[in-house]
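*Asks:* Need a 3D model of the following:
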Amino acid sequence: MAVTDEAMEKIKAMIVAGELAPGSRLPKEDVLAAQLGLSRNSLREAVRALTAMRILVTRQGDGTYVSSLEPHLLLETLSFAADVSQGRTALQLLQVRRLLESQATGMAAAVLRPHDLQELRDTLDRCRSAATAEEFVAHDIAFHLRIVEAVGNPVLSKLLQVLSTRTQRVRIVRGSRTHRALDSAHQDHEEILRALQARDALLAASTAAVHITAVEQWLETSLIDAPLQALDA
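*Replies:* I've put the predicted structure just below:
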């Protein structure tokens, strides 16, 4: 294990053990380095890496603190990986999204209120009149996120946002280069909404799964045709 990695593991072990609680300040650099048996340079590298991961927070002139460690904060660091995902990795992210979002959509069928359903209806109307890929994706994201948020699990909502970011979706829509793909997406959205309006959890889950599977199938074909540029059209 690299020295920096070892230093990171030691700091994380202190957090897990409760020696460093969320929001607490880390000991002074020389004290912590001696406590962990590390050089000060190794400790600095570890602190920089953990700060980038949102595990630690550096406050100018005040020291370094453990962050709140809220799951939504820690998951934000995965967004960049999803943004730049290509090829097989992008496909794997979609597969995970399908597994989670289909179940969340089924759960939402029981809790969405009339005004929530009307909001979804209005979002789909805006989605259908979108003039650009970016505009379509903005409304598409709003539609799916609103459904997932109804479940009341912010960690699930954030995870699904991370699994399919705005950047990734725009690249997929642009890459499809066909009105047929958008027409199919609109039809899928309507079927999802009808299932939600009917309070049919099983149908809602299955229509959401079919919707995301269609994107997976297109991407799978793209990987066969152009493995290295599947999402860069």
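*Asks:* from here on, contacts and neighbour counts on C-alpha atoms
*Replies:* OK.
*Asks:* end to end, how far does stretch 63-71 reach?
*Replies:* End-to-end distance for stretch 63-71: 23 Å, by C-alpha to C-alpha, to the nearest Å.
*Asks:* So residue 58: helix, strand or coil?
*Replies:* strand (DSSP: H, G, I helix; E, B strand; the rest coil).
*Asks:* for residue 41, same thing?
*Replies:* Going by three-state DSSP: residue 41 is helix.
*Asks:* Closest to the centroid, which residue in this protein?
*Replies:* By C-alpha atoms, centre = their mean, the chain has its centre lying nearest to residue 162, at 1.1 Å.
*Asks:* show me what contacts it?
*Replies:* With contact set as C-alpha atoms under 8 Å, 6 or more residues apart in numbering, residue 162 has these partners: 75, 76, 78, 79, 82.
*Asks:* out of those, which are buried?
*Replies:* 75, 76, 79, 82 (16 or more other C-alpha atoms under 10 Å).
*Asks:* Near residue 70, how many other residues are there?
*Replies:* 12 (other C-alpha atoms under 10 Å).
*Asks:* count of neighbours near the residue lying closest to residue 210 once chain neighbours are set aside?
*Replies:* Closest residue to residue 210 apart from its sequence neighbours, by C-alpha to C-alpha, 6 or more residues apart in numbering: residue 188 at 7.9 Å. Look at residue 188: counted by other C-alpha under 10 Å, it has 19 neighbours.
*Asks:* Give me the buried positions along the host helix or strand of residue 188.
*Replies:* Using DSSP states H and E, residue 188 maps to helix 179-197. Going by neighbour count (16+ other C-alpha under 10 Å), the buried part of helix 179-197 is 182, 185-186, 188-197.
*Asks:* Can I get those residues in a markdown table including distance to residue 129?
*Replies:* A markdown table is the format used below for the buried residues of helix 179-197 (distance: C-alpha to C-alpha, whole Å):
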| residue | distance to residue 129 |
| --- | --- |
| 182 | 11 |
| 185 | 13 |
| 186 | 10 |
| 188 | 16 |
| 189 | 14 |
| 190 | 14 |
| 191 | 18 |
| 192 | 18 |
| 193 | 17 |
| 194 | 19 |
| 195 | 22 |
| 196 | 22 |
| 197 | 22 |
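*Asks:* who's sitting farthest from the centroid in the protein?
*Replies:* Largest centre distance within the chain, by C-alpha atoms, centre = their mean: residue 34, 38.1 Å.
*Asks:* just the strands in the chain please.
*Replies:* 56-59, 63-66 (DSSP state E).
*Asks:* Would you do the same for the sequence below? I want to compare the two.
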Amino acid sequence: MTSEHALPDGAPAASDPADGPARSRAQVVIDGIRQMITSGELTAGSRLPIERELGARLGVSRGPLREGVRALVILGILETRQGDGTYVTSLDAARLFEPLGMLAELQSPENSVHLLGVRRVLEPEAAAHAALRIGDEELEEAGRILDRGEALLADDEIDLEGTIDVDTEFHRLIATASGNPAFAAIIDALVSRTARARMWRAIHQHDAVHATQREHRAILDALAAHDPDRARIRMQVHVLGVEEFTASQFGGAEGEAEAAASALADDEPAAS
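*Replies:* As a prediction, this is how the structure comes out:
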């Protein structure tokens, strides 16, 4: 790591005995670099101070220093460039939320219902935001995606993996159209990692793939009408269907899913 950047005066030097043994030396490094970024001393694209200087200011040896830096690299906060040092990344939402995708990937099938519950909270709001912002080009692209899905359903043997890809692409487009990078990053991580639950439903629930396509069309109609309330409700009902089915298969959340379904039943608009 090479640079003449100085650490801010407020950055923690060494771990204080009062911090206790639980606070590792690597954590001192993580906290110190994090403070450098939040204080504005380091910004996106900044190069870290040289290793010797950084270690001295934080009161840690080379081993813990490198361990802490590696942890921040994994989190997408830092990046190392061979022969050129270590830099703060662009800190964009997509990169910072990448570990969330790994967390979702590691969830067991019975716990996927919890991820679907998170989607039910986030995606309706993303759809409502998208309804106010989405442009003609994005609407046309969404229509092409759904047309591709309908072509898959017309085959004698439905390509389930293909329909899941269409589903994922459609949801990603809406999240991006919301104009909120955090929405887009979190939803992107969750949608791709809940594909197994959606595939399970497609295989075991009669007419699920056709119902999904109809729900997608209803969501698109609401987006095209730039109606945020209708887009929110359509998306909520859509995501709830997968959550409710998954809960019924693996247990643990039936009551919550059924309560949500009951609450939505009174608010759902007539089919478009």
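*Asks:* Can you list which of the contacts of residue 162 of structure 1 carry over to structure 2?
*Replies:* Retained in structure 2 by both residues aligned by TM-score structural alignment, their matches' C-alpha atoms under 8 Å are the following of these: 75, 76, 78, 79, 82.
*Asks:* Trace the fourth one over to structure 2, please.
*Replies:* Meaning residue 79 of structure 1. Applying TM-score structural alignment, one finds that residue 79 of structure 1 aligns to residue 101 in structure 2.
*Asks:* Quick check: its match touching residue 190?
*Replies:* Yes: between residue 101 of structure 2 and residue 190 there is a contact under C-alpha atoms under 8 Å: 6.5 Å.
*Asks:* Tell me the counterpart of residue 49 of structure 2 in structure 1.
*Replies:* So, by TM-score structural alignment, residue 49 of structure 2 is matched to residue 27.
*Asks:* Nearest residue to the corresponding residue of structure 1 for residue 188 of structure 2 in space, ignoring adjacent ones along the chain?
*Replies:* For residue 188 of structure 2, the aligned position in structure 1 is residue 161, judged by TM-score structural alignment. With sequence-adjacent residues excluded and distances taken as C-alpha to C-alpha, 6+ apart, residue 161 of structure 1 is closest to residue 145, at 7.6 Å.
*Asks:* One more: residue 209 of structure 2?
*Replies:* Nearest residue to residue 209 of structure 2, sequence neighbours excluded (C-alpha to C-alpha, 6+ apart): residue 202, at 5.7 Å.
*Asks:* Tell me how many other residues surround that neighbour.
*Replies:* Neighbours of residue 202 of structure 2 (other C-alpha under 10 Å): 21.
*Asks:* Give me the buried positions along the helix or strand hosting it.
*Replies:* Counting by DSSP H and E, the element that carries residue 202 of structure 2 is helix 195-204. Of the residues in helix 195-204 of structure 2, 195, 197, 198, 199, 200, 201, 202 count as buried by neighbour count, 16+ other C-alpha under 10 Å.
*Asks:* Just put those residues in TSV and tack on distance to residue 240 of structure 2.
*Replies:* Below are the buried residues of helix 195-204 of structure 2 laid out as TSV (distance: C-alpha to C-alpha, whole Å):
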residue	distance to residue 240 of structure 2
195	14
197	12
198	11
199	15
200	15
201	12
202	14
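*Asks:* tell me the contacts of the residue mapped onto residue 54 of structure 1 from structure 2?
*Replies:* Alignment note (TM-score structural alignment): residue 54 of structure 1 maps to residue 76 of structure 2. Each residue near residue 76 of structure 2 by C-alpha under 8 Å, 6+ apart is listed here: 89, 91, 95, 96, 98.
*Asks:* Now check structure 1 for the residue matching the first one.
*Replies:* Structural alignment (TM-score structural alignment) places residue 89 of structure 2 against residue 67 in structure 1.
*Asks:* And for its match, the neighbour number?
*Replies:* If we define neighbours as other C-alpha under 10 Å, then residue 67 of structure 1 has 20 of them.
*Asks:* I figured it hits residue 59, correct?
*Replies:* No: the criterion here is C-alpha under 8 Å, and residue 67 of structure 1 misses it with residue 59 at 10.9 Å.
*Asks:* all helices of structure 1, in order?
*Replies:* Listed in chain order, the helices of structure 1 (DSSP state H) span 3-16, 29-36, 40-52, 71-75, 79-83, 87-108, 114-128, 133-149, 154-163, 166-176, 179-197, 201-225.
*Asks:* Now render those helices as CSV, adding distance to residue 22 of structure 1.
*Replies:* Formatted as CSV, the helices of structure 1 follow (distance: least, C-alpha to C-alpha, whole Å):
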stretch, distance to residue 22 of structure 1
helix 3-16, 8
helix 29-36, 17
helix 40-52, 13
helix 71-75, 12
helix 79-83, 23
helix 87-108, 29
helix 114-128, 35
helix 133-149, 26
helix 154-163, 18
helix 166-176, 31
helix 179-197, 39
helix 201-225, 37
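*Asks:* Which one of those lies nearest to residue 23 of structure 1?
*Replies:* Among the helices of structure 1, the nearest to residue 23 of structure 1 by C-alpha to C-alpha is helix 3-16 (10.7 Å).
*Asks:* Can you check which part of structure 2 the closest one sits on?
*Replies:* Using TM-score structural alignment, the residues of structure 2 aligned to helix 3-16 of structure 1 are 25-38.
*Asks:* just stretch 195-208 of structure 1 next, same as before
*Replies:* Mapping stretch 195-208 of structure 1 onto structure 2 (TM-score structural alignment) gives residues 222-235.
*Asks:* Same question for stretch 98-105 of structure 1.
*Replies:* Aligned by TM-score structural alignment, stretch 98-105 of structure 1 falls on residues 120-127 of structure 2.
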